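**Q** only the shape, not the letters, is given here:
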């Protein structure tokens, strides 16, 4: 099935509802294979596929799915930002992340973005379908190993300072992100840290990559959500 193709939907009902699914994944073979697996379950109907975040938003508006299976590493708009925008436009949609990423930052970002499930690619068919059934019925599923990490992360966040909210960032990157979240410009940060502007911009590029954001505004939102930005004054 090609990107954006639509499969005829099965009828909806109250109990035994056939839940409509949007699959968002930039690798066509994996996307089509995943869609085929989901469609074999008679309680689901894959109504659309998308290979980018932008296309996912368009397809969600067109098909109004019940469930979205979302990759994180999308070209252009990230899976995290796509999830946020989807839920703003369609609050009833339930999102399950399926990704190669084992990053703690990605896991926390997905939860904060509103994901109801987080599975690693390579999960067996039964686990994928179980997650979709559970999330479709209002539950949440994070897989055995992911759930253990999530519990550990929230426990750590409860006792750690906000500056440790992004464990993959270096100390300098966290410092710069904190200053960004506090409203300082690149030049002001450079002056504060006694470095040249280019050094700050290089660090910011690394921060964007690790947080999977594409601009300063998105990075600031992530940082402030984590409690950063209070030490810039």
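**A** Thanks, I have it. Everything quoted here is computed from the prediction, not taken from an experiment.
**Q** C-alpha only now, for contacts and for neighbours.
**A** OK.
**Q** go ahead and confirm residue 228 touches residue 180.
**A** No - in this structure, residue 228 is not within contact of residue 180 by CA atoms under 8 Å, at 9.0 Å.
**Q** which residues in this structure form strands?
**A** 19-24, 44-50, 67-70, 94-99, 117-120 (DSSP state E).
**Q** next, the angle from the first one to strand 94-99.
**A** Here strand 19-24 runs at an angle of 40 degrees relative to strand 94-99 (axes from the mean of the first three to the mean of the last three CA atoms, to 10 degrees).
**Q** show me what strand 19-24 is packed against.
**A** helix 28-39, strand 44-50, helix 53-63, strand 67-70 (3 or more CA pairs under 8 Å, 6 or more residues apart in numbering; DSSP states H and E).
**Q** okay, now the one to match up with it:
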């Protein structure tokens, strides 16, 4: 049995949607939570969590890497699409998805796939083109592969818990990577580490 949580402040509409999904998605139970209830619930008990861009950071902070997470991006949050795509979530949904689209997306995510609604394809393509057109030159052996990934997440504004979630490692391991980056860069804080990397064209933000 799959347990699926939906975090939303629009409880009436979402509860109706949850009841519909309960009938259509096999072997799955749906639970709706108001954002104020987040800290009162163990979110790690869910196989899949669906929330809006408003609450995605709170959800990420309270879950570990075993929970699949999808974000529903409204038109008002379109300026966040590129940032959200970089988080490497399990699903990118829209509020106006048709019933069959939503059912298909949920089944795909539960089976280990990543669902990206076609409306975000242009942004995804533009981000890819920007990435390949900018030549990143990194000195050999300065940082390990994982340290570069941690640094990129820091540059995108992620805290240690979110980085741990994205990379599937513990928060203490993230701290060790960050300490190593500071030592190798000769800096004392995140801002200086990111500035040094950007100035030397080692990362793009």
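**A** Sure, I can see it. Just so it is clear, the model here is predicted, and its values are computed rather than measured.
**Q** where does the TM-score land?
**A** The TM-score (TM-score structural alignment, normalised by the length of the second structure) is 0.60; 151 aligned residues with a CA RMSD of 3.5 Å.
**Q** residue 208 of the first structure: which of the helices and strands packed on strand 19-24 of the first structure is closest?
**A** helix 53-63 (17.1 Å; CA to CA).
**Q** how about that closest one: buried residues?
**A** Neighbour-count burial for helix 53-63 of the first structure, counted by 16 or more other CA atoms under 10 Å, picks out 53, 54, 55, 56, 57, 59, 60.
**Q** so where do the helices sit in the first structure?
**A** Ranges of helices in the first structure, per DSSP state H, are 28-39, 53-63, 79-89, 104-113, 125-136, 144-159, 171-181, 186-193, 197-211, 216-225.
**Q** the fifth one maps to which residues in the second structure?
**A** Mapped onto the second structure with TM-score structural alignment as the criterion, helix 125-136 of the first structure occupies residues 99-110.
**Q** same check, this time on the shortest one
**A** On the basis of TM-score structural alignment, helix 186-193 of the first structure is assigned to no residues in the second structure.
**Q** relative orientation of that helix and helix 197-211 in degrees?
**A** Using the same axes, to 10 degrees: helix 186-193 of the first structure against helix 197-211 is 100 degrees.
**Q** pull out the buried residues from helix 186-193 of the first structure.
**A** Across helix 186-193 of the first structure, burial judged by 16+ other CA under 10 Å covers 186, 189, 190.
**Q** can you redo the residues you listed as TSV with distance to residue 34 of the first structure?
**A** TSV is the format used below for the buried residues of helix 186-193 of the first structure (distance: CA to CA, whole Å):
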residue	distance to residue 34 of the first structure
186	43
189	45
190	47
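**Q** now stretch 29-46 of the second structure, how far from the centre of its chain.
**A** Distance, stretch centre to chain centre, for stretch 29-46 of the second structure: 17 Å (CA atoms, centre = their mean, to the nearest Å).
**Q** list of residues touching it?
**A** The set of residues external to stretch 29-46 of the second structure that reach it, using CA atoms under 8 Å, 6 or more residues apart in numbering, is 1-11, 14-15, 18-19, 21-22, 49, 55, 59, 62-64, 66-67.
**Q** those residues, buried ones only, as a PyMOL selection?
**A** Of the contacts of stretch 29-46 of the second structure, the buried ones can be selected in PyMOL as follows, counting by 16+ other CA under 10 Å:
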select buried, resi 4+5+6+7+8+9+14+15+18+21+22+49+55+59+62+63+64+67
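**Q** picking that back up, let me have the strands of the first structure in CSV, adding distance to residue 207 of the first structure as columns.
**A** Output for the strands of the first structure, formatted as CSV (distance: least, CA to CA, whole Å):
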stretch, distance to residue 207 of the first structure
strand 19-24, 25
strand 44-50, 27
strand 67-70, 22
strand 94-99, 20
strand 117-120, 23
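**Q** and residue 202 of the first structure, which of those strands is closest to it?
**A** strand 94-99 (27.0 Å).
**Q** so that closest one aligns onto which residues of the second structure?
**A** Against the second structure, strand 94-99 of the first structure falls on residues 68-73 (TM-score structural alignment).
**Q** map residue 40 of the first structure across to the second structure for me.
**A** Under TM-score structural alignment, residue 40 of the first structure pairs with residue 23 in the second structure.
**Q** just the buried residues of stretch 64-82 of the second structure, please?
**A** 64, 65, 67, 68, 69, 70, 71, 72, 73, 74, 81.
**Q** sorry, wrong one. I was asking about stretch 28-36 of the second structure.
**A** 28, 29, 30, 31, 32, 33, 35.
**Q** from those, which is closest to residue 129 of the second structure?
**A** residue 35 (35.9 Å).
**Q** any chance of the helices and strands packed on strand 19-24 of the first structure in CSV, plus distance to residue 223 of the first structure?
**A** Converted to CSV, those look like this (distance: least, CA to CA, whole Å):
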stretch, distance to residue 223 of the first structure
helix 28-39, 32
strand 44-50, 29
helix 53-63, 22
strand 67-70, 23
